[in-house]
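Q: pasting a predicted model and its sequence here:
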Amino acid sequence: MTAESSATDDTVVLPKVEEAPAAPPAGPSRARRIAVQTGWAATLLSGLLLGFGIFLFGLSPLQEMHYQAAAHRTFQDRLANAIAPTGAATDGSPVAIIDIPRIGLHDEVVVEGTTGRDLMRGPGHRRDTALPGQAGVAVLFGRGAAFGGPFGRINELRAGDKIQVATAQGQFSYTVNAYGTGAHPILDPDPNRMVLTTSNSDWIPTSTVLVGARLDGDPQDNPGGRPAIIAADHALAQDTGALAALQLWSAALLGAVALSTLAARYWVRRAAYLACTPVLAALLWAVYENAAALLPNLY
């Protein structure tokens, strides 16, 4: 055996080492996931707030208009059958029709009550005061911005302007003669008059605007026996009772969103959208309506 052969035989053959597979790319960090989730939550909240603004200033007037049309028919029918109220009435029921030509308010139905929900329907009569045309002081509240803002322009009224009102006891005319605010109420000794009340701002109301008017002619009898008002009837009050309803409607909306998501995933997507969209829209409307009830009632 030659020396060359011996060297070859002594060579150690090492096993081939396979390279380890490359590690998969690391997923997003916890901080990144939190940032993404926060961004989605902020976007959703912004969308809901924007939708609420659209509801207040774009859609709520349509709701008030729909109620006004129905209330006008109801009140005319009651007048024709001599059953329109002259004393205490059910909250939200029509009790009068008011016209203020100076500000373009025509055939507006006045409802009984001044809570936030009552004033979603139109101007409201404070239930512890006389009805327009009766002996005593009649106090009417009206929103300044949302739900049609029927009293949004009463600050344009001037002394001598006329206000016409029709009730079950006839038609009456008032003449504007005084102005005031929440801090400086109207002090008028005339026993038969009317006070219109609304908020002082379209954005963040902090006080009230008052317009006083005296009855032209003799008043009708006031039957009295009116109920006392509650906290939600006061100017700029909030209907805190709507909070529980808001929570329930919000829970229903979240449940409907979850079911709609599942339907879109496991059903025909277009059919799921067609079936779920009206339900979601109705629930969102209910959420916004109850949220609006938590705002000051003259807003």
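A: Sure thing, it's come through.
Q: drop to CA atoms for contacts and neighbour counts, all remaining ones
A: Fine.
Q: what's the helix or strand encompassing Gln76 in contact with?
A: Applying DSSP states H and E as the criterion places Gln76 in helix 60-80. Here helix 60-80 makes contact (CA atoms under 8 Å, 6 or more residues apart in numbering) with 84, 93-96, 108-109, 120-122, 146-149, 168.
Q: what angle separates the very next helix or strand once past that helix from helix 60-80?
A: Proceeding C-terminally, helix 60-80 gives way to strand 94-100 as the next helix or strand, assigned by DSSP H and E. Strand 94-100 and helix 60-80 meet at an angle of 110 degrees, taking axes from the mean of the first three to the mean of the last three CA atoms, to 10 degrees as the criterion.
Q: moving C-terminal of strand 94-100, what's the next helix or strand?
A: That would be, after strand 94-100 and using DSSP H and E, strand 105-112.
Q: if you count neighbours, what's buried in that following strand?
A: Across strand 105-112, burial judged by 16 or more other CA atoms under 10 Å covers Asp107, Glu108, Val109, Val110, Val111, Glu112.
Q: the first one against Ala96, yeah?
A: Read it as Asp107. No: the criterion here is CA atoms under 8 Å, and Asp107 misses it with Ala96 at 9.4 Å.
Q: so which residues of the stretch 151-299 of the chain form strands?
A: 162-167, 170-181, 193-199, 208-216 (DSSP state E, counting those that start in this stretch).
Q: circling back to that earlier point, which one of the contacts of helix 60-80 sits closest to Ala232?
A: Ala232 has its nearest neighbour among the contacts of helix 60-80 in Met120, at 13.5 Å by CA to CA.
Q: dropping in the other structure now:
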Amino acid sequence: MTVAVQTPLAPAAVLPRVRSITAVRHLARGALLSLAALLLGITAQLLLLSGAQEHSAQQATFDELRNQLALGTAPVAQTDQQGNLLTPGSPLALIKVPSLGLQQVVLEGTDSAVLTGGPGHRRDTPLPGQAGTSVLMGRAAAYGGPFGRLAELTEGDRITVTTGQGKATYEVLDVRRAGDPAPAPVAAGEGRLVLVTATGPRFMPGGLLRVDADLVSAAFPTPAAVVRPGTLPEAEQPLARPAGVPWPLVLWLQALLAVAVAAVWAWHRWGRHQTWIVFAPVVAALGLQVATRTTELLPNLL
């Protein structure tokens, strides 16, 4: 005689609880995957990719500046030919330091985003080559670290800067750190160039290094200033960070978290091979975007 064996059914109340636990696990794994992608992306961005991005930006801005110099439309003041303030990141000048093998396009502005593309001109100072003290700021390590070797300069080294007004030549006066005495102010009609970067271990800025260089060629005419000293936003000061809510970073983080949760779900539903093929490139691309926006929140001279 056949005896029917009945399998006891799980209580109905257990199913929602199991689903709830599974959903929590998906969210937790997605969050961990997002965190791992973020940390890996930031490390790769600072150590490897930022230099390539800066090099690419320099190539593009060099071509733009060379074309403007040929056409005679390169900036010669804080404003363009229509009287509008120069857009942050606009190519402004070409600086060369032969003793360091340095050649960089100088951009307008000194906030963190601008300095990812190369050295920047402090907007409340005259342009290089003009009478007065012109200040250029550049990163020491990240994004190619264009000013990372300024400490190697010695008195008498030459620096040339080419702008829409011509080529100016400077001679290094000194290299100073915090506490070192500043040189005497320039006399009326004379010019000086101050190069500013960060000191301390790589990617751990601890102070400022300044290189003072006096203009040894004839000073170019200095147009009337529009952005005056003391009016710059805090984000354009040395070692400053961007102000306000970083909305682009917030949006990219949300996208990364959503894709990470979907990847964890797909891992259980589709299988690991299909998930790797579909989601790995997407997570990597989003991780790079998040890393880029995150590094822009770090000090601008890093």
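A: Good, I have the coordinates. These numbers come from a predicted model, not from an experiment.
Q: where does the TM-score land?
A: The TM-score (TM-score structural alignment, normalised by the length of the first structure) is 0.80; 263 aligned residues with a CA RMSD of 2.6 Å.
Q: Ser173 of the first structure maps to what in the second structure?
A: Matched across to the second structure, Ser173 of the first structure falls on Thr169, judged by TM-score structural alignment.
Q: count of neighbours near that match?
A: 21 (other CA atoms under 10 Å).
Q: ok, so what distance separates the residue nearest to the spatial centre of the second structure from Tyr143 of the second structure?
A: With distances taken as CA atoms, centre = their mean, Thr116 lies nearest the centre of the second structure, 2.9 Å away. According to CA to CA, to the nearest Å, Thr116 of the second structure and Tyr143 of the second structure sit 6 Å apart.
Q: now do the helices in the first structure.
A: Counting by DSSP state H, the first structure has these helices, from start to end: 3-9, 30-54, 60-80, 242-266, 269-293.
Q: which one of those lies nearest to Thr206 of the first structure?
A: helix 269-293 (16.8 Å).
Q: residues making contact with the closest one?
A: 52, 55-56, 116-117, 238-240, 242-243, 245-246, 249-250, 252-253, 256-257, 260, 263-264.
Q: filter these down to the buried ones, PyMOL style.
A: Applying 16+ other CA under 10 Å to the contacts of helix 269-293 of the first structure leaves a buried subset, and the PyMOL line that selects it is:
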select buried, resi 52+55+56+116+117+238+239+242+245+246+249+250+252+253+256+257+260+263
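Q: and stretch 204-219 of the second structure, which stretch of the first structure?
A: The alignment of stretch 204-219 of the second structure onto the first structure (TM-score structural alignment) spans residues 204-219.
Q: ah, wrong one, I meant stretch 255-262 of the second structure
A: With TM-score structural alignment applied, stretch 255-262 of the second structure matches the range 252-259 in the first structure.
Q: over to stretch 110-128 of the second structure?
A: Stretch 110-128 of the second structure lines up with residues 114-132 of the first structure when matched by TM-score structural alignment.
Q: I'd like the distance from the matching stretch to the chain centre, please.
A: 16 Å (CA atoms, centre = their mean, to the nearest Å).
Q: and if you look at stretch 253-271 of the second structure?
A: Using CA atoms, centre = their mean, the offset of stretch 253-271 of the second structure from its chain centre is 30 Å.
Q: what residues are up against Asp91 of the first structure?
A: Val111, Glu112, Gly113, Asp118 are the contacts of Asp91 of the first structure under CA under 8 Å, 6+ apart.
Q: let's see 7 Å
A: Asp91 of the first structure sits next to Glu112, Gly113 when contact means CA atoms under 7 Å, 6 or more residues apart in numbering.
Q: from Val264 of the second structure, how far off is the corresponding residue of the second structure for it?
A: If you follow Asp91 of the first structure across to the second structure using TM-score structural alignment, you land on Pro88. Using CA to CA, we find Pro88 of the second structure at a distance of 41 Å from Val264 of the second structure.
Q: the closest residue to Pro132 of the first structure other than its chain neighbours - how many residues pack around it?
A: Of all residues beyond its chain neighbours, the one nearest Pro132 of the first structure is Ala138 (5.4 Å), with distances taken as CA to CA, 6 or more residues apart in numbering. For Ala138 of the first structure, the neighbour count with other CA under 10 Å is 22.
Q: got a list of what Ala138 of the first structure touches?
A: Ala138 of the first structure is in contact with Thr129, Ala130, Leu131, Pro132, Arg193, Met194, Val195, counting by CA under 7 Å, 6+ apart.
Q: most neighbours, which of the residues you listed?
A: Going by other CA under 10 Å, Pro132 tops the contacts of Ala138 of the first structure with 35 neighbours.
Q: distance check, that one against Leu196 of the first structure.
A: Distance from Pro132 of the first structure to Leu196 of the first structure, by CA to CA: 11 Å.
Q: ok, now Val137 of the first structure?
A: 11 Å.
Q: rewinding a little: tell me the most buried of the strands of the stretch 151-299 of the first structure?
A: Most buried of these, by mean neighbour count (mean count of other CA atoms under 10 Å): strand 193-199, with a mean of 26.
Q: other SSEs contacting it?
A: If you count contacts as 3 or more CA pairs under 7 Å, 6 or more residues apart in numbering; DSSP states H and E, strand 193-199 of the first structure packs onto strand 137-141, strand 208-216.
Q: related to what we said a few turns ago, mind putting the buried residues of strand 105-112 of the first structure in CSV, distance to Leu45 of the first structure included?
A: Listed next are the buried residues of strand 105-112 of the first structure as CSV, based on distance: CA to CA, whole Å:
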residue, distance to Leu45 of the first structure
Asp107, 39
Glu108, 36
Val109, 36
Val110, 36
Val111, 35
Glu112, 36
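Q: and the two most separated of those residues?
A: The largest separation in those, counting by CA to CA, is between Asp107 and Glu112 at 16.0 Å.
Q: and Ser46 of the first structure, how many neighbours?
A: By other CA under 10 Å, 12 other residues sit near Ser46 of the first structure.
Q: from Gly53 of the first structure, how far off is it?
A: Distance from Ser46 of the first structure to Gly53 of the first structure, by CA to CA: 11 Å.
Q: having no further points to raise, I will conclude here.
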